[in-house]
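1. heads up, no residue letters with this:
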């Protein structure tokens, strides 16, 4: 690390930058490069796009603190990706193995130059670059062109639709001069974690003109026959030129494509039509059904090793002779006290240099012991990260898909957990990865800890292994680490060839397959790790097996971006809603409400309603800093807890299935892995759970259970959004609920028009009722850092 930082200091210069007078063509042609890092969720954002000028690529960047980043195009094309090589030098393409990083303190200019031999140099200095301003549009006919995907005036019906639906599209403007309008329909193709994203032409429809005041309107209809995710936009022609009426530039968390839909933006028609920002239209199978219980679910989300130690006899112990006492070729570490911090190598915490080998002793017996506590919180489903045999504390390095890890208990303990949970009205949903296994497993056996028969026994390819077809090897490579593909380059996680018939048979086709086995042992569904890395046809077959085995089983994908492609009725029912998490936490932290609503409105429009109401809406996870940390626990803990309560309020009053990550309810914080996986602070283990915060959680979960409109109610467009306040309306049958939240530190009063008739609204949390004026308006006073729920009598 010190060597890399020293090299970075030599590579990132701070001298003022000048531009060469001798201008040369852009060495990367038409490609656009972006700074992609922690400051923008690694997305390709227009605000962080480099501009080529004469001799180099330039970017003005305002940032604070240490930032990790790479420089890449939209698609992470290897030859257009710049980062650090193994020696800590700036490199591109296959040589990149790590992120660049820099300490920022305000406004800077970044200059990336490429030498004739392809080598790259990055300089950082004071802001000195003056970007080229975009060419202004003065054409009034174009400037007044309008489309809004959420308005029935311009598009009907709204949102995702079943296959066979006909949709009407209309555009219009306020002044003469719009000559022609063409509706462009394309089919989206996306594979992997958005690495490949393209639109294929499907139809160009000349729109029919119609009078519209002083201007002209145009209308067209299109019937979407097949399921899929489609793109659409409008090509306009005026007397002055051609334009694209397209999606806006809003960034969507974790999502490569920009645009939150709604009102359109106008730009000159680009030469490269790949630059057009498409609206997206989801078309799903007419028979797509999601288990009816999903929308009534409140998850309790458990990382088992850190929740509760119910059986100390199975704890991993250094120097022991059992399977759980070794980690690959190393000893394990065992924490002497339950409430210690998780170990992190290199942090001077006294631990060894090995990652993921420290254990506290949490197990299935501990979960069974605390089922009454989980029920008292109001949760009615448990989602737990993997519990199958594996060497690490996180268990994503699977060693045996068909047996519980001995440090967690036995297969009988899993069945007992499911049975005891069911007695309390709680379902259990396990987790696994069908994308990779552990290097330390009978399937792979890199370390020789299992009997011979693995595909890579003791670091040697074994063609005779029954698992040989599960992996792809390059035996000619001298370096053993390069003889197989580790998932995202992690050697501990050999990536599986998901097209292997043998693997597919083992995990879902066989009568005793992994998928069937755990459903038969009591699981109520599956959460599938890193779903985008597994082929779509795999998931299509897998879903059929799940539903045939247990028709009301729920399937949940781990996806972080816009997951529309998984909700066509042929793959998944739900996803871990990381867009929701990021949007709501940033709002609770004080960011503008408009940013949150743009992201949430996108998924309301893009997802089929049955999937939208079943989304696993989380605030914390084992893969991201906990909510309390995101909200500033290290700066002002009391304020962070108030902000967490606001986020919880929004979570419990929004459509979907809220997920409570163990310990959030009692004030457990923690930053990046491993600190987001700290033990639950049980009082009998010396912890200090926050009883007041726990009471708030119970109160708001109960509110959700008490009001069916909060679980089943449809959601329309926001009634009001300003910098701090969001007002939403929910309808379930004849019942309406109005929810209002305020992320400001002072109370705010807003006036909204109701979409229903009423004389008075009751405050569901015991506050004063609100009278409805004769004109259908109400004035709502919303408390700071909290909200209100108003319901019809």
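-> Everything's here; your move. Everything numeric here is computed off the predicted structure, so don't read it as measured data.
2. For the rest of this, base every contact and every neighbour count on C-alpha atoms.
-> Will do.
3. Number of residues surrounding residue 326?
-> 21 (other CA atoms under 10 Å).
4. ignore the last one, residue 35
-> Residue 35: 26 surrounding residues under other CA under 10 Å.
5. what about versus this one:
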């Protein structure tokens, strides 16, 4: 017996994707007409987050002529799933569902009751293509279950969920502050004396290789410094503006022991190695004049052991939580940590058992007031000029903490953005045994696009074809609220993963240890191929839904495996190189064609190395987030060939040759807009 439900086809689910709370959706199932043994079909559902409420709805059978193109106007990807049934008389079962009035996840599946037995129709999850499969066993959807097999999912988000338009339109650039640029006032002697802690390594030369060993007898601690500064970033603003950048995301700038500064020592002050609070305010003012916003990295799940708050090494005045336990005295920060003295030994909870990163108790009221209060850390930096925060390890923060964080951020600066570090599909992310409220309109505006990166890396390494790439991207479009998808940080490199060019063009398997990795450089052939793939990946960053995010140095083709090799100093000698100039031209696309940020998305073709889609606005003038825009009735078609053979595109209104590793933009009437 053939059964079809395709969650990405408006024939079977309408409207598409995530939906606001309290709205209606239509769900449908089709079977062969000779399946007369079917007595009835039930729509089974369960909705909630921690607790789920389930139920069943009797579906209504309706007749449909054979020659009725069920879903006329549907895309090629929609109609492909119906071809077999198109040749048959179909039995069609439908149900209109009133979604819950509060944000949640709604799971659904179908129960087909036959005369002698029954079966279930669940999501064919491994294929990620919206199709289903027949099974006898029930779905497993609770957070503590294996979640295989899975039901279909509808993300139900807050009705008035809004995200900042400026960020949805942005082209983002991520900077690791110590490694971008020294300021013109850089002084070598002052550099060595600013924070002369004994574990520190100071690089006199900007071109020095990064440290992977640490000082003798101390081991690697990520405490080597080059002298990059906020003034250096400010002096680099003309370059960034000309590159097409409209927003900067800075890795942590607060005082800390390490060069990555995820071990915060003082939340209220810029690390002296980077400058001063006044330098930050000056940077924000200069950036605003250049049309660029600044987003800070907020690390609130842990602090540094070497900090005002914990003060394990006694380097700060006052009494930290560690000293309070050891000396049995009072510290205002004692309640921030789970810390104990037992038989002369101090033990404490730490982030992933790293002793230099003591974990914070986010439910402690004094910590909440310090971070989230009216005069707290968030409000302070927003008033100093920040336009939002990227939240480090969002899945380590309680939902209610992020909810309160959102309330404070939006109260101080309503158009500020909140981006979460989430590595998986954030719509159904499970951590610590719970589904997380990450994209329901209560916490983040968007998240880091690691699933986007994973799909592009696999595609350009040749381990998946274009149809699988499209399935991965469509899964995000189906599960994420449109206003959150428009804020998805479409990255291909970051401070936590290998640089894209190394990932897709480097040797396989990659070297296993840092000693081998630090010596690894792409040979000329690898480099040439890597630059082609990097360029096309950047092209997809700019044309797919979401915010294109450039990791500093990718635009000049910097190489490197995971940290610290992906955190080398920006090579200013490569500015103006052929790759840099080509990517600079590419990065102007969103300014030139706002439709690439605001348009709706439809896949046109995905096969082998060829991927084609369109960004469009219907005649009603509503963009991908349902807001009126000025591009009513417009369309841009995106064609990409990621293979080493040229492709001939022959259609009724199109005759085009796509060279190997090339792409182009076409207008709705097939005029060439841009050739990559």
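-> Perfect, I can see it now. Everything numeric here is computed off the predicted structure, so don't read it as measured data.
6. So in the first structure, which strand runs the longest?
-> The residue-count maximum for a strand in the first structure (DSSP state E) belongs to strand 56-72.
7. That one aligns to what range in the second structure?
-> Under TM-score structural alignment, there is no match for strand 56-72 of the first structure anywhere in the second structure.
8. Can you name the next helix or strand after that strand?
-> With elements assigned by DSSP states H and E, the helix or strand that comes after strand 56-72 of the first structure is strand 82-84.
9. Which stretch of the second structure lines up against that next one?
-> On the second structure, no counterpart of strand 82-84 of the first structure exists by TM-score structural alignment.
10. elements contacting that strand?
-> In terms of contacts (3 or more CA pairs under 8 Å, 6 or more residues apart in numbering; DSSP states H and E), strand 82-84 of the first structure is packed against strand 56-72, strand 90-92.
11. Which parts of the stretch 101-250 of the second structure are helices?
-> Counting by DSSP state H, counting those that start in this stretch, one finds helices in the stretch 101-250 of the second structure at the ranges 165-168, 188-193, 230-235, 237-243.
12. Tell me which of those is the most buried.
-> helix 230-235 (a mean of 23; mean count of other CA atoms under 10 Å).
13. List the contacts of residue 201 of the second structure.
-> The contact partners of residue 201 of the second structure, by CA atoms under 8 Å, 6 or more residues apart in numbering, come to 214, 215, 223, 224, 225.
14. Identify the farthest-apart pair in those residues.
-> Using CA to CA, those span at most 13.0 Å, a distance reached by 215 and 225.
15. my guess is residue 445 of the second structure meets residue 414, correct?
-> No: with contacts counted by CA atoms under 8 Å, residue 445 of the second structure stays clear of residue 414, the gap being 11.9 Å.
16. So which of these two has more stuff around it?
-> Between residue 445 of the second structure and residue 414, counted using other CA under 10 Å, the more crowded position is residue 445 (28 against 15).
17. element containing the nearest residue to residue 509 of the first structure once chain neighbours are set aside, please.
-> Once flanking residues are discounted, residue 509 of the first structure sits nearest to residue 545: 7.3 Å by CA to CA, 6 or more residues apart in numbering. Assigning secondary structure by DSSP H and E places residue 545 of the first structure in helix 536-549.
18. what sits up against the helix or strand following that helix?
-> Going down the chain from helix 536-549 of the first structure, the next helix or strand is strand 554-557, by DSSP H and E. Strand 554-557 of the first structure is contacted by residues 290-291, 294, 524-531, 543, 572-576 when judged by CA under 8 Å, 6+ apart.
19. Please repeat the previous calculation with a cut-off of 6 Å.
-> 525, 526, 527, 528, 531, 572, 573, 574, 575 (CA atoms under 6 Å, 6 or more residues apart in numbering).
20. just these now: which is nearest residue 301 of the first structure?
-> Nearest to residue 301 of the first structure out of the contacts of strand 554-557 of the first structure is residue 527 (CA to CA; 11.5 Å).
21. Which residue in the second structure aligns with that closest one?
-> By TM-score structural alignment, residue 527 of the first structure lines up with residue 390.
22. Sticking with its match, tell me its helix or strand.
-> Residue-wise, residue 390 of the second structure maps onto strand 388-391 under DSSP H and E.
23. Have a look at how far, on average, that strand is from the first structure.
-> With mean CA distance after the TM-score superposition for the first structure, strand 388-391 of the second structure departs from the first structure by a mean of 1.0 Å once superposed.
24. In that strand, which residues are buried?
-> By 16 or more other CA atoms under 10 Å, the buried positions in strand 388-391 of the second structure come out as 388, 389, 390, 391.
25. Kindly state which residue of the second structure is aligned to residue 414 of the first structure.
-> Match for residue 414 of the first structure (TM-score structural alignment): residue 280.
26. returning to that earlier point: in the first structure, which of the contacts of residue 201 of the second structure remain in contact?
-> By both residues aligned by TM-score structural alignment, their matches' CA atoms under 8 Å, those still in contact after alignment to the first structure are 223, 224, 225.
27. Contact partners for the last one?
-> Spelled out, it's residue 225 of the second structure. Residue 225 of the second structure touches residue 202, counting by CA under 6 Å, 6+ apart.
28. Please report how far it lies from residue 192 of the second structure.
-> Residue 225 of the second structure is 10 Å from residue 192 of the second structure, where distance means CA to CA, to the nearest Å.
29. So which elements touch the strand holding residue 390 of the second structure?
-> strand 293-298, strand 417-420 (3 or more CA pairs under 6 Å, 6 or more residues apart in numbering; DSSP states H and E).
30. can you put the ones you listed in a markdown table and add mean neighbour count and distance to residue 493 of the second structure?
-> Shown next, in a markdown table, are these (neighbours: other CA atoms under 10 Å; distance: least, CA to CA, whole Å):
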| stretch | mean neighbour count | distance to residue 493 of the second structure |
| --- | --- | --- |
| strand 293-298 | 24 | 17 |
| strand 417-420 | 26 | 16 |
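31. follow-up on the earlier one: tell me which of the helices and strands packed on strand 82-84 of the first structure lies nearest to residue 660 of the first structure.
-> Using CA to CA, the nearest of these to residue 660 of the first structure is strand 56-72, at 29.2 Å.
32. That'll do, ta.
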